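Colleague: Here is my input; please provide its structure:
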Amino acid sequence: MTLVKAGLVVLDCAEPEKLSLFYRELLGGEQTGASANLVEIRGADGIRLAFRRDVNATSPSWPRPENSLQAHLVFLVEDMDEAERRVVGLGGRPTDTKDPAGPYEERGYADPAGHSFTLRLVPITAPKQG
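Modeller: Predicted coordinates for the structure are as follows:
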């Protein structure tokens, strides 16, 4: 029997209501819970995120090379340019300006509170035939 049924990533921020709206819009999701200091959402694909109030929150400093990334989110997308327009339209900002190395096309961003996340292109595969 599985003891843990589900998990969620919690981001600390000064304004959880405002940041949860950014991610609800980006993920096509809905708010699933809220209290004075915590807002939880579920994206259309089932991803669960929460945003905890920290009145002393400061934006992460990544991508400065002297600091580690610590943690960030990766969202899989089928249309990178459309996803980028959506992120920027919602108040996010690009952080990676160089061509990424590796087998995947990825682009880095920061949400309105400064948390880093990555959009990764998912190759569309044709259905098997025969």
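Colleague: contacts, neighbours, all on C-alpha from now
Modeller: Noted.
Colleague: Disregarding residues adjacent in the polypeptide, which is nearest to Val88?
Modeller: Distances taken as Cα to Cα, 6 or more residues apart in numbering place Pro94 nearest to Val88, at 7.7 Å, with adjacent residues excluded.
Colleague: which strands and helices sit next to the helix or strand harbouring Glu40?
Modeller: Using DSSP states H and E, Glu40 maps to strand 38-42. Counting contacts by 3 or more Cα pairs under 8 Å, 6 or more residues apart in numbering; DSSP states H and E, strand 38-42 is packed against helix 16-27, strand 30-34, strand 48-53.
Colleague: quick one more, to check against the first:
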Amino acid sequence: MALVVAGIVVLDCAEPEKLAAFYRELLDAEESHVSANRVEIRSADGMRMAFRRDANATPPSWPRPENSLQAHLDFVVEDLDAAERKVVALGGRPLEAKDAPGPYEERGCADPAGHSFTLMTNRTAAPKLG
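Modeller: This is a model prediction of the structure:
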């Protein structure tokens, strides 16, 4: 029997309820746990995320080097344009970045609290350069 049986991505933020709503809609997920300082969601394919209240949370500054990546999420999508429109409609924003080299398409985005993530059309992406 495995010692660790599950993993979960946890993002610190000032307003976990609002950030959980963003990702719940983006991933078509359901809330699985709610407490005063934490909201957890689970997507239909089993991906688990949690959002923990931290009144002093500072948004990452990617692509600037200081405080750049506290965590990074990749989401596989079938239609980059449609996924990016949904991100914007939910309060997120696209991040300006150079196109990744090679045949893989991906777009950088940020959630409403400033955490960066990537929308990609292929699970096996080329390694980031720089």
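Colleague: Report the TM-score for the pair.
Modeller: Once superposed, chain against chain, the TM-score is 0.88 (TM-score structural alignment, normalised by the length of the first structure); 123 aligned residues with a Cα RMSD of 1.5 Å.
Colleague: and of the helices and strands packed on strand 38-42 of the first structure, who's closest to Pro112 of the first structure?
Modeller: helix 16-27 (6.9 Å; Cα to Cα).
Colleague: what does that closest one contact?
Modeller: Applying Cα atoms under 8 Å, 6 or more residues apart in numbering, the contact partners of helix 16-27 of the first structure are 13, 29-31, 37-45, 50-53, 86-87, 90-91, 111-113.
Colleague: Now a ChimeraX select for only the buried ones of those residues.
Modeller: Restricted to buried positions by 16 or more other Cα atoms under 10 Å, the ChimeraX selection for the contacts of helix 16-27 of the first structure reads:
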select :13,29,30,31,37,38,39,40,41,42,43,50,51,52,53,87,90,111,112,113
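Colleague: and the helices and strands packed on strand 38-42 of the first structure, which is most packed in?
Modeller: The highest average neighbour count among those, using mean count of other Cα atoms under 10 Å, belongs to strand 48-53 at a mean of 21.
Colleague: Report the inter-axis angle for that one versus helix 16-27.
Modeller: Going by axes from the mean of the first three to the mean of the last three Cα atoms, to 10 degrees, strand 48-53 of the first structure is angled at 160 degrees with respect to helix 16-27.
Colleague: mean shift of strand 48-53 of the first structure relative to the second structure?
Modeller: Compared with the second structure after fitting, strand 48-53 of the first structure has a mean deviation of 0.2 Å; criterion: mean Cα distance after the TM-score superposition for the first structure.
Colleague: Next, the angle from that strand to strand 38-42.
Modeller: 160 degrees.
Colleague: buried set for the helix or strand that strand 48-53 of the first structure is followed by?
Modeller: For strand 48-53 of the first structure, the following helix or strand on the C-terminal side (DSSP H and E) is strand 73-77. For strand 73-77 of the first structure, a neighbour-count test (16+ other Cα under 10 Å) marks Val77 as buried.
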